[in-house]
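**Student:** What shape does this take:
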Amino acid sequence: MTLKDVAAESGVSVPTASRVLNGGGHVSVETRQRIHEAAARLDFRPNALAQSFALGRSFTVGVLAQKASGNFSTPVITGIIAELSKHDVAVLVYDDEDNVAARPQNLRTLQARRVDGIIVVGDGTDVPFPSISESFQTPVIHVFGVSDNPEDTCFLPDDVQAGRLAAAHLLRQGRTRIAHVTAMEYSRAVQDRLSGFRAELADAGVEIALSEPLFGDWTIPWGYRAGLELLERRGEFDAVFCGNDYIALGVTRAFEQAGVRVPEDVALVGYDNWSKYSGSPDRFLTSVDPQLNSLGRVAAEALLADDPAARQPGVSYQPCVLVPGMSSGAVASDGLGAIALR
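**Tutor:** Sure thing, here's the model as predicted:
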């Protein structure tokens, strides 16, 4: 069916039908409803190219990724694409591949494509991106990464809340001597999670075990070395909040080899909830989920919003959730015990 058929069915001119279906037109509520009902009955599908010329829009959004294949970037981008596709908006993904030299060319390409907006997807929050907002007349959103311009709009997981969630969960499990093993002390994510963790413990009148966190990196080998260090102070803790799931798995390996049972002897909580991406059914690791897919959807919603207030300057923090597992005693092991990491 064509636009002409919709106009005839609803008893209006073709230009009027076109304007109404494109969101404009000064007509009565009754006429507008009649046109939309006619379009629905006739299963009318507007020509995207014709619409883009009529409205001066491309119905295309550019996604500029620091590293599109990164562990964090992939679920964020998936969420962005899912949300934009619901609105029939196409997505062009340009990947820096973690190479800063690739960004200028990607920016020039996006400028040439005249996209309706840009979503910059980071692979972490430790190093701010140089702002690109001045290079585009259309909205620019940052997600899972921050701009060096405080006026830019950025969406991040609420890592302060994540630390609070981990501490509150372990306290509810009856643990009161909770250690913290995490990554680099300079990391924004590390400091935010630590801040929330300390605050929740303080609210309960509890101090962090071992006096201070153990700082390292985000890897399983660091978690293993930290686990060995913890074993030298075995009587000083009954739970560990780990900065991410990789660290938690390394700590588990060290404990397993020493005959320390998880969760019977020591409860563990991680961060990332990677098991939902791996498809692992064992529910071993209790973990805080930053909901990266939802984070991407929220960024896309903000970009598409008619109200500019949806794109407030600064950082907007999105909620995390805690996913219970066996490692903290929140889910029964059914005899499985700790998984063997070999």
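**Student:** CA only for contacts and neighbour counts going forward, please
**Tutor:** Noted.
**Student:** quick one, strands of the stretch 51-200 of the chain?
**Tutor:** Secondary structure of the stretch 51-200 of the chain (DSSP state E, counting those that start in this stretch): strands at 60-65, 90-95, 117-121, 140-143, 153-157, 178-182.
**Student:** Pick the most buried one from those.
**Tutor:** strand 140-143 (a mean of 27; mean count of other C-alpha atoms under 10 Å).
**Student:** Could you point out which of the strands of the stretch 51-200 of the chain sits nearest Tyr271?
**Tutor:** Nearest to Tyr271 among the strands of the stretch 51-200 of the chain is strand 178-182 (10.2 Å), distances taken as C-alpha to C-alpha.
**Student:** here's the other one to compare against:
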Amino acid sequence: MAIDRAPTLTDVARLAGVSLTTASKAINGKPRVSDSVRARVLKVAKELSYSPNPMARSLHTGRSGFVALIIIDTLSQRWAVPALLGAESALSQIDLSLVAADARGEARRLNELARVFQARKVDGLLVLGDNNVVTPSLAGIVSVPVVYLHGDTGDTRDVVHLPDDRGGIVQVVEHLVASGRTRVAFVGGPAGVRATVERARGLQDRLDELGRPVVGGVSRCGPWSQRWGRTAADQLLQEHPDVDAIVCASDQIAFGVVQAVQASGRIVPQDVAVTGFDNWLAFATETEPALTTVDMNLADLGASAVRDLFSIIDGTSVGRGVRYHDTTLVVRGSAP
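**Tutor:** Below is the predicted model:
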């Protein structure tokens, strides 16, 4: 069973016929592993001379057991925290540790941090971006494995994990149509940013397929703010008083839209249904009624990015390009 290089946890898992998570639990004495499986994993680990001790393994394989996460901009920490928690949970299951740093929205600092972490011998890098703007690629900057999440680099050589914004909005449209809504409008975020563009296209394409118009079009764009939501809804209701559903590109915008609809004397959802996007609980559960919205499942996104990164570190090809992850429609009182 000997192999011609330093054994890895992937080797142990493959030869024992179990998952990486199960192999890690068995080797580290964690619960929820049967005695027979644990014995099989430990037998394979012994035959391969695989060491579960981090220091010994580091000397044997040249790995540090650490992965660095660089957050492009902590001003977007609403998205960073759940993705980080998902990544950390996945890393702990495969016996890796996480260190993090903030690039403060600066490409130069991102490059500097990447070089510093590479010099400190981290095994790989996770780069957590902003779904609104392009994430600078580290291709050619560092040689350690890099996986990006919640921000596209535009470089086809990179491995990128993104929420399926279009798919999420399609879920919203189909839910509204199934509930009998026929006059659907859209209020977007900043014009030209990826999240707005993808969500607007998803709505437009699905309504086109259903043979229905987008009331007022998809070019009604503005800041990610409650104030913009109120302003946009006021305009929309004046121009199209028969609208019966307003799809918003974010929960923050939807919060303001609900306020404006109610201020006009209409009732949410009886007269006008309102939906958001993000499942940001500070807004989604604080409206009255609470918002129907789309959860991007960011913890799962972070965990999936970690699994790809670990495979690359372990010498397994995962391909290149963007992986789009399913979102979840969360139905609440604003659009039951």
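**Student:** With both chains overlaid, what TM-score comes out?
**Tutor:** Superposed pair, TM-score by TM-score structural alignment, normalised by the length of the second structure: 0.81. Supporting alignment: 304 aligned residues with a C-alpha RMSD of 3.1 Å.
**Student:** Out of the strands of the stretch 51-200 of the first structure, which gets nearest to Ala168 of the first structure?
**Tutor:** In terms of C-alpha to C-alpha, the element of the strands of the stretch 51-200 of the first structure nearest to Ala168 of the first structure is strand 178-182, at 10.8 Å.
**Student:** List of residues touching that closest one?
**Tutor:** 167, 170, 190, 208-210, 212-218, 223, 226, 237-244, 247 (C-alpha atoms under 8 Å, 6 or more residues apart in numbering).
**Student:** ok, back up a step: switch the strands of the stretch 51-200 of the first structure over to JSON lines; also include distance to Val14 of the first structure.
**Tutor:** As requested, these are exported to JSON lines (distance: least, C-alpha to C-alpha, whole Å):
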{"stretch": "strand 60-65", "distance to Val14 of the first structure": "26"}
{"stretch": "strand 90-95", "distance to Val14 of the first structure": "27"}
{"stretch": "strand 117-121", "distance to Val14 of the first structure": "30"}
{"stretch": "strand 140-143", "distance to Val14 of the first structure": "35"}
{"stretch": "strand 153-157", "distance to Val14 of the first structure": "40"}
{"stretch": "strand 178-182", "distance to Val14 of the first structure": "63"}
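**Student:** just the buried members of the contacts of strand 178-182 of the first structure?
**Tutor:** 167, 170, 190, 208-209, 213-218, 223, 226, 237-244, 247 (16 or more other C-alpha atoms under 10 Å).
**Student:** Just the ones of those in strands?
**Tutor:** Here DSSP state E is the test, and these give 214-215, 239-242 as lying in strands.
**Student:** Need the residue closest to the centroid of the first structure.
**Tutor:** Centroid-nearest residue in the first structure: Leu292, 2.3 Å away (criterion: C-alpha atoms, centre = their mean).
**Student:** residues near the residue nearest to Ile35 of the first structure when sequence neighbours are not counted, how many?
**Tutor:** Residue nearest to Ile35 of the first structure in three dimensions, not counting chain neighbours: Ser10, with 5.3 Å by C-alpha to C-alpha, 6 or more residues apart in numbering. Neighbourhood size, Ser10 of the first structure [other C-alpha atoms under 10 Å]: 18.
**Student:** State the distance from Ser10 of the first structure to Ser18 of the first structure.
**Tutor:** Remark: distance between Ser10 of the first structure and Ser18 of the first structure (C-alpha to C-alpha, to the nearest Å) = 12 Å.
**Student:** same deal with Gln191 of the first structure?
**Tutor:** Gln191 of the first structure is 54 Å from Ser18 of the first structure, by C-alpha to C-alpha.
**Student:** same thing with Arg234 of the first structure?
**Tutor:** The value you get for Arg234 of the first structure to Ser18 of the first structure, if C-alpha to C-alpha is used, is 73 Å.
**Student:** higher neighbour count, those two?
**Tutor:** Each of Arg234 of the first structure and Ser18 has its neighbours counted (other C-alpha under 10 Å); Ser18 has more, 20 against 13.
**Student:** I'd like to know how far the more buried one sits from Ser58 of the first structure.
**Tutor:** Counting by C-alpha to C-alpha, the gap from Ser18 of the first structure to Ser58 of the first structure is 17 Å.
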